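In: Next comes the sequence, and after it the predicted model I'd like to discuss.
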Amino acid sequence: MEALHGIINVINGYLYYPILIIMLLGVGLYFTFKTKNVQLSQFGETWRVLREAPDKEGGVSSFQALMVSTASRVGTGNIVGVSSALCLGGYGAVFWMWIVAIIGGASAFIESTLAQVYKKRDDEGNSYGGPAYYIEAGLKSRPLAIIFAISLITCYAVGFNMLAAFNIQSSFAGYSFYDENVTPWIIGAILAILTAVTILGGGRRIIKITEKVVPFMGVIYVIASLIMIITNITAIPSIFGKIFSDAFNFKAIFGGLAGSSMIQGVKRGLYSNEAGIGSAPNAAAAADVSHPAKQGLVQMFSVFLDTIIICTATAFMGLSSGVEPVAELNGAPYIQEALSTLFGNFGYYFISISLVLFGFSTLVGNLYYVDSNIAYINKKVPTKNFQNIYRIICAILIFIGAGQDIGFVWDLSDLLMGVMAFINLPCILVLGGIATKCLFDYTKQRKAGQNPVFVAKEIGMDDSKLDYWK
C-alpha cells in the first residue's frame, strides 16, 4: 500500500499542477466569457426554474435532479474536505475554493446542458444520459465514452465512497470508545449494510431519499455555522484579511506547491463541488424539462450552494473559533475542536451526526451515477443478478475504505477525480458551442415572455441525430 500510495502521489503532482490547474481555470474562464457570465446574469432565472414541476406526471423535476447531484456534491467534503484544505493549505485555500466554484459554475452549466441535449428516452418515456452519451453522440467516439464511464465508476464506487466511509468513521476518533484497530471496521460494516439495503431498492428510491434528506441536513448545518459565526463576528474581518493575504502569497505557494493553499483549495473545491468533472450531468439528464438550458442553470446553482454557501460556512465556523488549523488536526478533529469552543462536547456530537447524514447521502448519490454508467457500457440496464452483485461489491468497498489511512484515501480520490476531469473538460470545450447556443435560445424565448421549449433546428442541430428531442 505504501508503494501504491507513493506512485499515486507522483502522478497527482503532475496531474494537478500544471495540467488540471490550467484546464480547470482556462475552460471555466472561456465559458464564463462565451456565456456572458451565466453564473451571475442568469442567477435569478435559476430560482424560477427550480420551482417548476416536471413536464410530465411522475417525471423527475429540476429540483429532484438538483437534490441527486447535491447528494453527491454536498457530503463529507463540505466538512472534512474543507478542514483538510485549511489544515494542510492554510487560510488561502478558502479563496481558491471560491475561485474553482465561481469559474467552475460556467463549466457546470455547459456539461449539464449538453447532457440534456444528448439524453436518451427509455421505454417508459423517462430520460437518462450523461457525459458518456454526449461524448459518443457529439464526438462520435464510443471508445472514449467507455473510458470515461469506467473512470467515473472507479472514481465513485472506489475512490469517493471509500473516502466518504473513512471521513464518517474518523469523526468518532475523539470518543473514549474509539479503538483505531477495531472501531473503523465496525462503523464501516454498519455503513456498508445500510447503503446496501438502500441501493438495492433502485434509482427511483435513491431520488426519493435524497430529496428529503439533503435539504434538511443542509439547512441545519448552515444554521449551526451561522450561530458560530455570529457569536464570533468580531473575528470575521481579520479572517477575510488572512484569506486574501495567504491566497496571494506566491512565495509560499511556489515554495511548497503540493501542499500550498492554491493546490489544496483547488483539490478540495473540485472534490466538493465537482464542477467540470462530469458527474452531475448524469443526474441532470434525468430531469424532465422543456429546454436543456433549464437543467444547466439548476446544476450551476448546485455548485454555488455547495461551495459558496456550505463550504464557506464550514471554513468560517472553524476559523472564527480561534482554533488554528494545523496538520495535527487534519480532517474532522479540526472542525470538532472549533465547534466545541462554543457548544462544548455537543460540538463533537454535532459534527459526527452531520458527517453521518452528509456522508450517507454521498454514498447513496454516488452509486446512482455508477448505475447510470454501467448501463451505458452494457447498452441496457444490467440483469437484476448483475446489479445485486456489483452493488454488494460497492458496499464491501465502503467497508474497506473505513479502515484505510487518511492520506491514501484522499490521494486515491484526487487521482481518480482528476482523471475524470482530464477526459471531460476537453470534451465539453469541443462541444460547448452547442450548450452556448442553447443558452441564447433560452434567453431569447424568456425575453419574449415564453416558457422556453427546445427545438433542435433553432440552434442549427439536426433533430434526427438526437434521441429524446426528436
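Out: Structure received.
In: can we go C-alpha only for contacts and neighbour counts from here?
Out: OK.
In: which residues are in contact with stretch 313-332?
Out: By CA atoms under 8 Å, 6 or more residues apart in numbering, the surrounding residues in contact with stretch 313-332 are 78-84, 86-88, 90, 94, 167, 170-171, 222, 225-226, 228-229, 232-233, 235-236, 239, 334-335, 337-339, 341-342, 351.
In: again, only using 6 Å
Out: Stretch 313-332 is contacted from outside by 80, 83-84, 86-88, 171, 225, 228-229, 232, 235, 335, 338, using CA atoms under 6 Å, 6 or more residues apart in numbering.
In: which among the residues you listed gets closest to residue 137?
Out: Nearest to residue 137 among the contacts of stretch 313-332 is residue 80, at 37.8 Å by CA to CA.
In: put this beside the first:
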Amino acid sequence: MAVFQAIYNLLWGDIIQIPLPGGSTLGLSLLVLILVPAGLYFTVRTRFLPFRLFPEMLRVTLEKHEKPGGEGISGLQALIVSTACRVGMGNLVGVVAAISAGGAGAVFWMWVIALLGSSTAFIEATLAQLYKEKDPLYGGYRGGPAYYLHHLFIRKGSRRKRSVLASLFALSGLICWCGISQVTGNSISSAFENAFQIPPLYSTLVLVAVAAVIVLRKHATVKVLDLIVPVMAACYFFLTLFIIGRNLGQLPAVFGQIFAEAFGLRQVVGGGLGAVIMNGAKRGLFSNEAGSGSAPCAAAAADISHPAKEGLLQALGVFIDTLVICSCSAMIMLLTPEELTRGLEGMDLLQAAMGYHLGEFGVIFTAVILWLFSFSTFLGILFYARSNVAYLFGDNWVSQTLYKLLALAMLFVGGLAAYQFVWDLGDVGVGLMTVFNMIALFPLAPKALASLRDYETNAMQKK
C-alpha cells in the first residue's frame, strides 16, 4: 500500500509549486508536466492542426466510411468507440466538481487543454494506424501503444516476443480498466437509487446481465456502441440547447463569468487563480484522454484508406468530448442559481441543477443519461482491452474471456459498494499508461508527421 500510494502521489500529486500573486500557488503534477508541454509541442509540429484542419476533420467524419474488406471496423466506428470511453461520468460529475472547486474560470482552461490535446490525439492515433497488425481472433486489425512501443524497442527479426515497456503499458491499461469497471457500476447504481429508489442490488444485476450478453459475444460491442453513442450524445446536446434557449438572456453573463474568472483580478487577489487553472486543466486532461494511450487501441482497429485520416477523426473526438459534451454540463451548471446548489456536490449537485431547469424529468433524465454514458464507457474499455490482453497472453479465447469475466465481476462489486482503493487503482493505471505512451510518442512522432504531410500533399489535393 505504501508503494502504491507513493506511485499515486508521484503521478497525481503536486510535485512543483509555483507562487502566484495573492498568496495562491499553482501546483503541477507529473502528468500535467508531461501532457501540457507535449500538447504544445505537437500543436506546433503539426502547424496548429486543431485550427488549420478543423474543416477537414468535419469533412472526414461526414464522408462515407467503407470497410475495404474483412471484419474490421470503419474509421467512424473507431471514433464512436473512443468517444464512448471519453464521454463518461467525468463529463457529467467531473465537470461539476471542476466548477465547484475552481469556479466558472475552470471551463476556459478545459477548453485550452482540449485544443492542445487534439494534436496529441492525432499523433497517437496515426501511429496506432501505422503500426497496426491483423487480429486473428476478432478479425480486422488491432494495435495501440503496446504495439508501437514494441516496434520502438524490439528490432525486426529479434527473438524477443515482448518489450518490457510495451508489456507494462498493456498491464497498466488492464488495471486501469478494471478500476473504471468498478466506478461505472457504482455510478449507475447510485444514480438509479437517487432517481427511482431502486436498490443497488437489483439495478446492478440487470446491468451485469445486459453487459455480459454484449461483451461475451464476438462482434456485438461495436454494433451496440454504434447505436448508443450517437443517440446519447445528441440527446444531451439538444437538451442543453433547449435549456440554453430558455435562458438565452443569461448567456452573455455566463461567458463573461467564464472569461473573467479564468484571468480575473478577484481570483488573483483572493489566492484562487491556481485552483481555477489546475481544476480546469486536470479535468480536461482526464476527460479527453489525449496522450493516455487509450483511444489508439480503437484507432488501430479502423480499416481506413490513410493513417492520417484516423488521426484527424480522433483529434475531432477530443473536441466532441470537451468542447461539446463537457461544455453542455458547464452550461447547465452555470445557468442554475448558485443558492440552489450551494453545499451540494457530485451527482446531487448535477441532479439539483437539472431539476431546476426541467423539474422531475431533469432528475430522471440525469440518471438515464448517466447510465448510457457509463455503460458505453464499460463497453468501450473492453474493446480497448482486446489488443492489450492479446499482447500479454497471446491469441487465445481463454485469456480474452477471463479478462471480460474479471471486468464483469468488478462491475458487479462496484454496483454494491464504492472502494476508494479501486478508484485510486484506476487513476494509477491511467497515469502509468500516459507515462509509457509518451515515451514512444516523441521518438515516433516524425512518422506521424510524415503521414500528415503525405495526406495533405496527396490525399487532400485530390478532393
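Out: Cool, the structure landed. Keep in mind the model is a prediction, meaning the values are calculated, not measured.
In: biggest separation within the contacts of stretch 313-332 of structure 1, which pair?
Out: The largest distance within these, taken as CA to CA, falls between 171 and 235 and amounts to 26.2 Å.
In: Neighbour count: those two, which is higher?
Out: Shown here are residue 171 of structure 1 and residue 235; by other CA atoms under 10 Å, residue 171 has more neighbours (24 against 16).
In: Quick check: the aligned residue for the more buried one in structure 2?
Out: Matched to structure 2 by TM-score structural alignment, residue 171 of structure 1 sits across from residue 191.
In: was I right about its match contacting residue 367?
Out: Yes - using CA atoms under 6 Å, residue 191 of structure 2 is in contact with residue 367, at 5.1 Å.
In: ok, residues contacting stretch 408-426 of structure 2?
Out: The contact list for stretch 408-426 of structure 2, computed with CA under 6 Å, 6+ apart, reads 176, 179, 180, 181, 182, 183, 185, 186, 189, 200, 204.
In: Give the PyMOL command for selecting the buried subset of the residues you listed.
Out: To isolate the buried ones among the contacts of stretch 408-426 of structure 2 in PyMOL, judged by 16 or more other CA atoms under 10 Å, type:
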select buried, resi 176+179+180+181+182+183+185+186+189+200+204
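In: Identify the farthest-apart pair in the contacts of stretch 408-426 of structure 2.
Out: 176 and 200, at 23.5 Å, using CA to CA across those.
In: Okay, buried residues for stretch 327-345 of structure 2 please.
Out: Buried-residue list, stretch 327-345 of structure 2, by 16+ other CA under 10 Å: 327, 328, 329, 330, 331, 332, 333, 334, 335, 336, 341, 345.
In: circling back to that earlier point, quickly find the element holding the match of residue 171 of structure 1.
Out: If you go by DSSP states H and E, residue 191 of structure 2 is part of helix 164-196.
In: helices or strands up against the next helix or strand after that helix?
Out: Reading on from helix 164-196 of structure 2 to the C-terminus, the next helix or strand found by DSSP H and E is helix 200-215. On a contact count with 3 or more CA pairs under 6 Å, 6 or more residues apart in numbering; DSSP states H and E, helix 200-215 of structure 2 meets helix 220-246.
In: equivalent range in structure 1 for the helix it packs on?
Out: Counting by TM-score structural alignment, helix 220-246 of structure 2 lines up with residues 205-231 of structure 1.
In: average offset between that stretch and structure 2?
Out: In the superposition with structure 2, the average deviation recorded for stretch 205-231 of structure 1 is 0.8 Å (mean CA distance after the TM-score superposition for structure 1).
In: Equivalent analysis for stretch 356-363 of structure 1, please.
Out: Mean deviation of stretch 356-363 of structure 1 relative to structure 2 after superposition (mean CA distance after the TM-score superposition for structure 1): 0.9 Å.
In: Outside of that stretch itself, list whatever touches it.
Out: For stretch 356-363 of structure 1, contacts defined as CA under 6 Å, 6+ apart pick out 71, 72, 75, 76, 161, 164, 168.
In: Counterpart of the second one over in structure 2?
Out: This means residue 72 of structure 1. Match for residue 72 of structure 1 (TM-score structural alignment): residue 85.
In: Could you tell me how many residues sit around that match?
Out: 28.
In: Assess the claim that it and residue 380 are in contact.
Out: Yes - at 5.4 Å, residue 85 of structure 2 counts as touching residue 380 under the criterion of CA under 6 Å.
In: wait, which of the contacts of stretch 313-332 of structure 1 is closest to residue 299 of structure 1?
Out: Proximity of the contacts of stretch 313-332 of structure 1 to residue 299 of structure 1 was ranked by CA to CA; the top entry is residue 80 with 22.9 Å.
In: which non-adjacent residue is nearest the closest one?
Out: Excluding the flanking residues, the one nearest residue 80 of structure 1 by CA to CA, 6 or more residues apart in numbering is residue 331, at 4.7 Å.
In: Check the spacing between the match of residue 171 of structure 1 and residue 28 of structure 2 real quick.
Out: Per CA to CA, to the nearest Å, residue 191 of structure 2 is found 33 Å from residue 28 of structure 2.
In: likewise residue 368 of structure 2?
Out: Here the distance between residue 368 of structure 2 and residue 28 of structure 2 works out to 36 Å (CA to CA).
In: Residue 387 of structure 2 now?
Out: In this view, residue 387 of structure 2 and residue 28 of structure 2 are 32 Å apart by CA to CA.
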